[in-house]
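Colleague: My questions are about this predicted structure, shown below with the sequence.
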Amino acid sequence: MTAPGNGTLYVVATPIGNLADLSPRAAEVLGSVALIAAEDTRHSARLLRRLGIEKRLLSLHEHNEGGRIDQIAARLEQGDDVALISDAGTPLISDPGFLLVRALRERGARIVPIPGPCALVAALSAAGLPTDRFLFAGFLPAKEGARRTRIGELGAREETLVFYESPHRIRATLAALGELLGARRLVVARELTKTFETFLDGSAETLLACMEDDPDQARGEFVVMVAGAPAQAGESTTLEARSLLNALLEEGVGVKQAAAIAARLLGGRKKVWYEQALSLRDDG
């Protein structure tokens, strides 16, 4: 239960590019609270100036979030309302705020979401990929080995996969997706709601060629969406998959190469196909 007279923490979504996307309700809340906790106070100060709002800003980012909890809780207990914003989009979605919201909720604080822009939702709404089920995996690991491992772990999932990616890693990520998931359909959304908003659609190889032809397509912030694996590409062996592997083995294709071909055509992890092909070969 929320203690009477306590303030409210508002989790406020802010524009991901186009300032006109800020809702009237969000602007009203930002203008009314006593304090705004922001991921980057310099960035947020520019937004507030454009809105004609003057408020005290408190930095809250991944390196100091735990240390801000008591400070913000004290303001709420005094009856002050506080807004939480990130640099762009909805706080907590690959942005700081989870530790704060969890801790305040455990203390009985009133927490109110002010919905609005979110890059992954905006990208999915215009991508033309299935949205009845999707898996948002945030940013892939920065190191190549860990990134490839993560892609391999997710490769057999049947839901649409969604990642965020930065400009200095987008080419490496696309190359890894192409190598590990084959010619699966990808849609890359770039610079959403901004002047140079772009959607690229095709295989990883096609998208990399587009970026080679036009280096501007590798600049900006990205949402990478990947079609889910076909249903038959899961852990179980279907009749169609067995037939394909048997045909390849009967034609003299090696187990490792047969697994690679199956993964490219049907999706899923090469390791799973390798184990299935090995079992079929051993069974004669």
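Modeller: Good, I have the coordinates.
Colleague: Every contact and neighbour count from this point should use C-alpha atoms.
Modeller: Noted.
Colleague: Could you tell me how many residues sit around the closest residue to A142 other than its chain neighbours?
Modeller: Excluding the flanking residues, the one nearest A142 by CA to CA, 6 or more residues apart in numbering is R169, at 7.8 Å. Residues lying near R169 (other CA atoms under 10 Å) number 14.
Colleague: which other residues reach the host helix or strand of A83?
Modeller: Using DSSP states H and E, A83 sits in strand 82-85. With contacts defined as CA atoms under 8 Å, 6 or more residues apart in numbering, strand 82-85 is touched by 7-14, 29-30, 33-39, 72, 75-76, 91, 97.
Colleague: Run the chain-centre distance for the helix or strand just after that strand.
Modeller: For strand 82-85, the following helix or strand on the C-terminal side (DSSP H and E) is helix 98-106. Offset of helix 98-106 from its chain centre (CA atoms, centre = their mean, to the nearest Å): 22 Å.
Colleague: now stretch 24-44
Modeller: The chain centroid and the centroid of stretch 24-44 are separated by 24 Å under CA atoms, centre = their mean.
Colleague: Just the terminal-to-terminal distance for it.
Modeller: Taking CA to CA, to the nearest Å, the first and last residues of stretch 24-44 lie 17 Å apart.
Colleague: residues making contact with that stretch?
Modeller: Contact with stretch 24-44 is made by 10, 12-14, 51, 53-61, 80-87, 96, 114, as judged by CA under 8 Å, 6+ apart.
Colleague: my guess is E191 contacts E221, does it?
Modeller: Yes - counting by CA atoms under 8 Å, E191 touches E221, with 5.6 Å between them.
Colleague: Now do the residue nearest to A142 against A123, distance only.
Modeller: From R169 to A123 the distance is 19 Å (CA to CA).
Colleague: same check, this time on A27
Modeller: Using CA to CA, A27 is found at 24 Å from A123.
Colleague: ok, those two, which is more surrounded?
Modeller: A123 (23 against 16).
Colleague: which SSE is that one in?
Modeller: helix 119-127.
Colleague: try this one next to it:
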Amino acid sequence: MRKGTLYLIPVSLGPSPSSLTTPTDVASRARSLNYFVVENAKTARAELKRLEHPAPLRDLDIRELPEKPGASDLDGLLAPLLAGLDAGLMSEAGCPAVADPGALLVRRAHEKGIAVVPLVGPSSLLLALMASGLNGQSFAFHGYLPVDEEARNKRIRELEAESARHSRTQLFIETPYRNERMFEALRSTCRPDTRLCVARDLTLESESISTRTIADWKQISPPDLARRPTVFLILAT
């Protein structure tokens, strides 16, 4: 029996027109599917509505992927594909399987011999890196840094030292309501000549991307980052 294909469908980063962020072929593929494994069902329905899926949303099979899925969870979600049904994997925003539990589903799909097809779409991490002017030849994404202030500052110093040793751009994110604290920690902890890029609201009308040295950031008012999706990037010398 033919196995289905697992399509990795990028999700918009905010309420921008689908024509600006989703290639026509990707939108067409998403509209052809009726089974979806998603990080957040509400977000997925909103995205499928934005992509003008022809079927009533209530008729689609949309299943949430647990935050920490076990083997039985993954096998259950992949069972329709083993029976020949194609499926779409959707993150809450951006590219699926990058910094979300979808990676485990993709890994299990490979183990089951299911074809995995990544589709083109918005990635806040790559968009921020592209626009930062920092090193795009060597970079690393570190997810969330520690919440504890002392542990966070220690981790920032470690990442800065590693960046200087390897000329590596370090990327990380923060829960939006802690963005301002993260910015202040970077501004007070990093060396004056370290470059910091702050990329906010990517692909939205309120998008703002700015790269400055820490010394220069200290000379101006902090950007408005409260509760707004932001990517932070540093490159030390």
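Modeller: Great, that's in hand. Quick caveat, the model's predicted, so the values are computed rather than measured.
Colleague: returning to that earlier point: out of the contacts of strand 82-85 of structure 1, which sit inside helices?
Modeller: 29-30, 72, 75-76 (DSSP state H).
Colleague: can you pick the most crowded of the residues you listed?
Modeller: L30 (24 neighbours).
Colleague: how about S243 of structure 1, secondary structure?
Modeller: What DSSP: H, G, I helix; E, B strand; the rest coil gives for S243 of structure 1 is helix.
Colleague: The host helix or strand of C197 of structure 2: average distance to aligned residues in structure 1?
Modeller: According to DSSP H and E, C197 of structure 2 maps onto strand 195-200. By mean CA distance after the TM-score superposition for structure 1, the fitted strand 195-200 of structure 2 averages 0.8 Å away from its aligned residues in structure 1.
Colleague: Helix 124-132 and that strand, what's the angle between them?
Modeller: Strand 195-200 of structure 2 runs at 130 degrees relative to helix 124-132, counting by axes from the mean of the first three to the mean of the last three CA atoms, to 10 degrees.
Colleague: Counting by contacts, list what strand 195-200 of structure 2 packs against.
Modeller: helix 124-132, strand 208-213, strand 230-235 (3 or more CA pairs under 8 Å, 6 or more residues apart in numbering; DSSP states H and E).
Colleague: And the contacts of that strand?
Modeller: Under the criterion CA under 8 Å, 6+ apart, residues 128, 132, 206-214, 225, 228-236 lie in contact with strand 195-200 of structure 2.
Colleague: Would you map the helices across the stretch 151-284 of structure 1?
Modeller: For the stretch 151-284 of structure 1, the helices defined by DSSP state H, counting those that start in this stretch cover 170-181, 204-213, 239-250, 255-266, 270-282.
Colleague: that older thread, could you check the angle the strand holding C197 of structure 2 makes with helix 179-189?
Modeller: 170 degrees.
Colleague: and strand 195-200 of structure 2, which stretch of structure 1?
Modeller: Using TM-score structural alignment, the residues of structure 1 aligned to strand 195-200 of structure 2 are 185-190.
Colleague: repeat for stretch 87-106 of structure 2
Modeller: Against structure 1, stretch 87-106 of structure 2 falls on residues 82-101 (TM-score structural alignment).
Colleague: Give the aligned equivalent of F199 of structure 1 in structure 2.
Modeller: Under TM-score structural alignment, F199 of structure 1 pairs with I209 in structure 2.
Colleague: Find the nearest non-adjacent residue to its match, please.
Modeller: A199 (4.3 Å).
Colleague: Tell me how far that neighbour lies from L78 of structure 2.
Modeller: 36 Å.
Colleague: Help me confirm that P141 of structure 1 comes into contact with T149.
Modeller: No - using CA under 8 Å, P141 of structure 1 is not in contact with T149, being 9.2 Å away.
Colleague: Give me the most central residue, structure 2.
Modeller: What sits nearest the mean C-alpha location of structure 2, by CA atoms, centre = their mean, is G94, with 4.6 Å.
Colleague: List the contacts of that residue.
Modeller: Contacts of G94 of structure 2 (CA under 8 Å, 6+ apart): 10-13, 121-124.
Colleague: Make a ChimeraX selection of the buried ones in the contacts of stretch 24-44 of structure 1.
Modeller: Selection of buried members from these for ChimeraX, criterion 16 or more other CA atoms under 10 Å:
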select :10,12,13,14,53,55,57,58,59,60,61,80,81,82,83,84,85,86,87,96,114
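Colleague: Tell me the buried residues in stretch 42-49 of structure 2?
Modeller: Under the neighbour-count criterion of 16+ other CA under 10 Å, stretch 42-49 of structure 2 has 43-45, 47-48 buried.
Colleague: scratch that, stretch 175-193 of structure 2
Modeller: Neighbour-count burial for stretch 175-193 of structure 2 flags 176, 179-183, 185-187, 189-191 (criterion: 16+ other CA under 10 Å).
Colleague: from the chain's centre, how far out does that stretch sit?
Modeller: The chain centroid and the centroid of stretch 175-193 of structure 2 are separated by 20 Å under CA atoms, centre = their mean.
Colleague: what does stretch 207-222 of structure 2 give?
Modeller: On CA atoms, centre = their mean, the centre of stretch 207-222 of structure 2 falls 23 Å from the chain's centre.
Colleague: Pretty sure A229 of structure 1 sits against R264.
Modeller: No - the pair A229 of structure 1 / R264 is not scored as a contact, 10.6 Å apart, by CA under 8 Å.
Colleague: out of these two, which sits in the more crowded spot?
Modeller: A229 (23 against 19).
Colleague: Is it correct that R157 of structure 1 is in contact with A227?
Modeller: No - using CA under 8 Å, R157 of structure 1 is not in contact with A227; the gap is 9.5 Å.
Colleague: re earlier: just send the contacts of G94 of structure 2 back as a markdown table, with distance to Q137 of structure 2 too.
Modeller: Below are these laid out as a markdown table (distance: CA to CA, whole Å):
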| residue | distance to Q137 of structure 2 |
| --- | --- |
| P10 | 24 |
| V11 | 26 |
| S12 | 26 |
| L13 | 25 |
| G121 | 21 |
| P122 | 20 |
| S123 | 17 |
| S124 | 17 |
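Colleague: and those residues, which of them are in strands?
Modeller: With strands taken from DSSP state E, there is no overlap with the contacts of G94 of structure 2.
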